[in-house]
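Q: Structure, please.
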Amino acid sequence: MPFQLFRGQGPIEQTVDLDERLARVDRSALQAPDRYMADEALRHAVDVAIYLRMPLLLTGEPGTGKTQLAYRVAAEFGLGDPLIFETKSSSVAQDLLYTFDALRRFSLAQVATQTMEAGQREAALDPRRFVRYQALGLAILRANDPAIAARWLPADSPRDALAPRRSVVLIDEIDKAPRDFPNDLLNEIDRRRFRVAELGDDYLAAPEDKAPIVLITSNSERQLPDAFLRRCVFHHIEPPDTERLKQIVAARLPEFIDAPLLMRDAIAFFQSIRSEALGLDKKPSTAELLNWLDAMTGAQADSDKPLGAQQAIAQAYLGVLCKTDNDQVAVRERLAQWHGA
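A: Purely as a prediction, here's the structure:
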């Protein structure tokens, strides 16, 4: 039967530490880069984007692994964690490169004028102190020789972190940004260079041999400009078929490797409700299937029994799989009639 943490009614009993009641579950495999499984077409797309030094634009349903690919690429090439820019509806192109804290500099200038000598004032108000490099800007900065990068950093910045290195940059959900955002990035994407207006007119560019690997995700909520698309390698991640789903689930939820009956039946059910015939408002994604199986495991579902034999547990956690009221009703009815693959 489903596990119970929250009672939601009756008298409030003596507080019990929630951490003591939660099962100790190792979910590292769900996010581990070494468990990521790219198909052949996606591998080719990554290869050609790196070879041509062009951004890789990824589309596909939410939950198909677009964002996680950046972690896999970074881990496989030993490049540390990816530098991530999470696009917002208010984002402008400069935000991907750097931000400048003009307000803090102005406030400090009022104090410096009254309390500091000329030399101290100049050092304290050095505009380089108020620049914060963001994902793509930081990747371009990191790619440069220390002597070049130092010109763009405060004089007292640590120099031990300036060795030239390649980075992976993830521009996540670019279709959330205003319409002008992609067009305003054409030069930076094409030439991998930018300038900080507050520091002058010189450009900082990434050397060819340390060009950042740029991945861009889109949920296809709107069409991106043609000029931007021309500068990208494009790949659409298709939802995995049944066999690949089995491989993905086994990799991400290792407890199903030796006892896969529930996994096979849950995948068959998952594929059946994604069919056009059921007409769901939002088809569940691979990530939601993994979470559903994870929740059922936490509720002590028997991985050696099919889904139909564990209706109570499967029904209890449909909110993980289906995200609208109409979808939950339709899937609940399908589950009640489910007799296995």
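
Q: hey, let's count contacts and neighbours off CA atoms from now on
A: Noted.

Q: quick one, strands of this structure?
A: Shown for the chain, the strands assigned by DSSP state E span residues 56-59, 83-86, 98-100, 131-133, 168-172, 193-194, 204-205, 213-218, 233-236.

Q: Arg332 is nearest to which of the ones you listed?
A: Judged by C-alpha to C-alpha, the one of the strands of the chain that comes nearest to Arg332 is strand 56-59, at 30.0 Å.

Q: Could you list every helix and strand that that closest one packs against?
A: helix 40-52, strand 213-218, strand 233-236 (3 or more C-alpha pairs under 8 Å, 6 or more residues apart in numbering; DSSP states H and E).

Q: can you rerun that using 10 Å?
A: Contacts defined by 3 or more C-alpha pairs under 10 Å, 6 or more residues apart in numbering; DSSP states H and E place strand 56-59 against helix 40-52, helix 66-76, strand 168-172, strand 213-218, strand 233-236.

Q: quick one: contacts of it?
A: The list of residues contacting strand 56-59 from outside it, by C-alpha atoms under 10 Å, 6 or more residues apart in numbering, reads 42, 45-50, 65-67, 69, 170-174, 213-220, 229, 231-238.

Q: before we move on, what about stretch 185-192?
A: Contacts of stretch 185-192 with the rest of the structure, by C-alpha under 10 Å, 6+ apart, involve 53-55, 92-94, 96-97, 136-137, 139-140, 182-183, 193-195, 204-208, 211-212, 214, 227-232.

Q: make it 6 Å
A: With contact meaning C-alpha atoms under 6 Å, 6 or more residues apart in numbering, stretch 185-192 is reached by Ala93, Phe194, Ala205, Ala206.

Q: Can you tell me the number of residues neighbouring Leu224?
A: The local packing of Leu224 (other C-alpha atoms under 10 Å) involves 17 other residues.

Q: Proceed likewise with the subsequent sequence, for comparison:
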Amino acid sequence: MSLWPVYTGSSAPHDGIDALPAPPPWRAFDGGPPLPPARDEDADGGAPGRVHRARTYQPTPETVQLVNAALYLRRPLLVTGPPGSGKSSLPYAVARELGLGRVLRWNVTSRTTLTDGLYRYDPLSRLYAAGRAGDIGGPDAGEATAEASIEDHLRLGPLGTALLPYERPRVLLIDEIDKSDLDLPNDLLHILEEGQYEIPELVRAARSHPVAEVMVADSEDRVPVRHGEVRCRAFPFVVLTSNGEREFPPAFLRRCVRLELRRPLREQLEDIVRAHLGELDERDHALVDTFLRRGSAGELATDQLLNAIYLTRASGLTAPSRESLAESLMPYLGRAADCWDADDA
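A: Modelled structure (predicted):
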């Protein structure tokens, strides 16, 4: 029996992912043999900041709906919004609530290529290892040893790891996709559509070395890759974030579930502050007023408000100094607020 919503936004961990219905026939994948679920970041002593963001994330009803749509349809979620709107915190919250293990993170720049996300191969270290083996074992030993140990010079990237045949979907954050080279979104189309890829270096060695034990992106663990091909079993929950700085190709957009995050209103802001720092007092409400007033004239991020409230609480400053400090912690980030709203309209 299926369950809607699988992701509730409550932050309370549960096994609702096991009630996720079978994918649409055109989004079914059969990779194998299956790998056990990824380890939980809390249990592994993950970075405290990431764990805190996952526990305190406050999704809107629309966010909950569209996260579930992406999970059911096995489609990437393209999240657009101003800085500080919680785009990169969302995948950590989903992973924690649904028990999907550590989030795989791929930070995109203008120099990023598809191969960077799939795997990294170091031919120089392999050549050096082959030379050493040849010196020790004769003229044929180096070639045989290097071919058999090619996996020692190769490591899967975040995207490549997410597409392994895990029993439960991995969570992959592709951060700031709008900063990428113009070709990267199109290059991602085939991979995200087919849920599989090849590693040419392992394909070439498959005749004599059909199974390679390859290191994954987020740990020292190794997984078997057969004949150089990786194919997913449970399609990963992929979150692509964008600051809205560029347009994407229509073919790319139609393959994504699209979520647009907007600036939180007063009630949402107070809920966010409460989740991070506890109940608000009169001084905190005054800072929320200041944030909303300044936000009507320029672009601000929610974490600027959190920084201001935390610091004014911790410093024990009197009212005039506190207000001055708060204003200094809320500089405008860029273009005016009315420009962003016009783009969103």
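
Q: TM-score of the superposition?
A: Here the TM-score for the pair of chains, by TM-score structural alignment, normalised by the length of structure 1, is 0.72; 264 aligned residues with a C-alpha RMSD of 2.4 Å.

Q: filter the contacts of strand 56-59 of structure 1 to the buried ones?
A: 42, 45-46, 49-50, 65-67, 69, 170-174, 213-220, 229, 231-237 (16 or more other C-alpha atoms under 10 Å).

Q: ok so, going back, got the helices and strands packed on strand 56-59 of structure 1 as TSV, with distance to Ile84 of structure 1 columns?
A: Listed next are those as TSV, based on distance: least, C-alpha to C-alpha, whole Å:
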stretch	distance to Ile84 of structure 1
helix 40-52	18
helix 66-76	9
strand 168-172	5
strand 213-218	10
strand 233-236	19
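
Q: Looking at the ones you listed, spot the one closest to Ala301 of structure 1.
A: Ranking those by proximity to Ala301 of structure 1 (C-alpha to C-alpha) places helix 66-76 first, at 27.7 Å.

Q: corresponding residues in structure 2 for the closest one?
A: Taking TM-score structural alignment as the measure, structure 2 aligns residues 87-97 with helix 66-76 of structure 1.

Q: now do stretch 240-252 of structure 1
A: Under TM-score structural alignment, stretch 240-252 of structure 1 corresponds to residues 264-276 of structure 2.

Q: For that stretch, buried residues please.
A: Buried residues in stretch 264-276 of structure 2, counted by 16+ other C-alpha under 10 Å: Pro264, Leu269, Glu270, Asp271, Ile272, Val273, Ala275, His276.

Q: Would you mind giving these as CSV with distance to Val103 of structure 2 added?
A: Compiled in CSV, these are given as follows (distance: C-alpha to C-alpha, whole Å):
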residue, distance to Val103 of structure 2
Pro264, 25
Leu269, 26
Glu270, 27
Asp271, 25
Ile272, 22
Val273, 24
Ala275, 21
His276, 21
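
Q: which residue lies farthest from the center of structure 2?
A: Centroid-distance maximum for structure 2: Gly138 at 47.2 Å, with C-alpha atoms, centre = their mean.

Q: which ones are touching that one?
A: Residues near Gly138 of structure 2 by C-alpha under 6 Å, 6+ apart: none.

Q: do you know how far it is from Gly131 of structure 2?
A: Note on Gly138 of structure 2: its distance to Gly131 of structure 2, by C-alpha to C-alpha, to the nearest Å, is 10 Å.

Q: How about Val108 of structure 2?
A: According to C-alpha to C-alpha, Val108 of structure 2 and Gly131 of structure 2 sit 35 Å apart.

Q: between those two, who's got more neighbours?
A: Taking other C-alpha under 10 Å, Val108 of structure 2 and Gly131 do not tie; Val108 has more neighbours (20 against 17).

Q: what does that one align to in structure 1?
A: In structure 1, Val108 of structure 2 lines up with Thr87, judged by TM-score structural alignment.

Q: same question, Pro224 of structure 2
A: Checking TM-score structural alignment: Pro224 of structure 2 goes with nothing.

Q: wait, Pro224 of structure 2 sits on Val230?
A: No - between Pro224 of structure 2 and Val230 there is no contact, the gap being 9.4 Å when judged by C-alpha atoms under 6 Å.

Q: before we move on, the earlier item: can you tell me which of the contacts of stretch 185-192 of structure 1 lies nearest to Ala295 of structure 1?
A: Ala93 (39.8 Å).

Q: What about the closest one, how many residues nearby?
A: Under the criterion other C-alpha under 10 Å, the count of neighbours that Ala93 of structure 1 has is 18.

Q: do the same with the one 3 residues further on
A: By other C-alpha under 10 Å, 22 other residues sit near Leu96 of structure 1.

Q: Distance-wise, check it relative to Glu188 of structure 1.
A: From Leu96 of structure 1 to Glu188 of structure 1 the distance is 10 Å (C-alpha to C-alpha).

Q: how near is the residue mapped onto Pro250 of structure 2 from structure 1 to Leu290 of structure 1?
A: Under the alignment defined by TM-score structural alignment, Pro250 of structure 2 is paired with Asp226 of structure 1. Counting by C-alpha to C-alpha, the gap from Asp226 of structure 1 to Leu290 of structure 1 is 36 Å.

Q: Tell me which of these two has more neighbours.
A: Leu290 (23 against 10).
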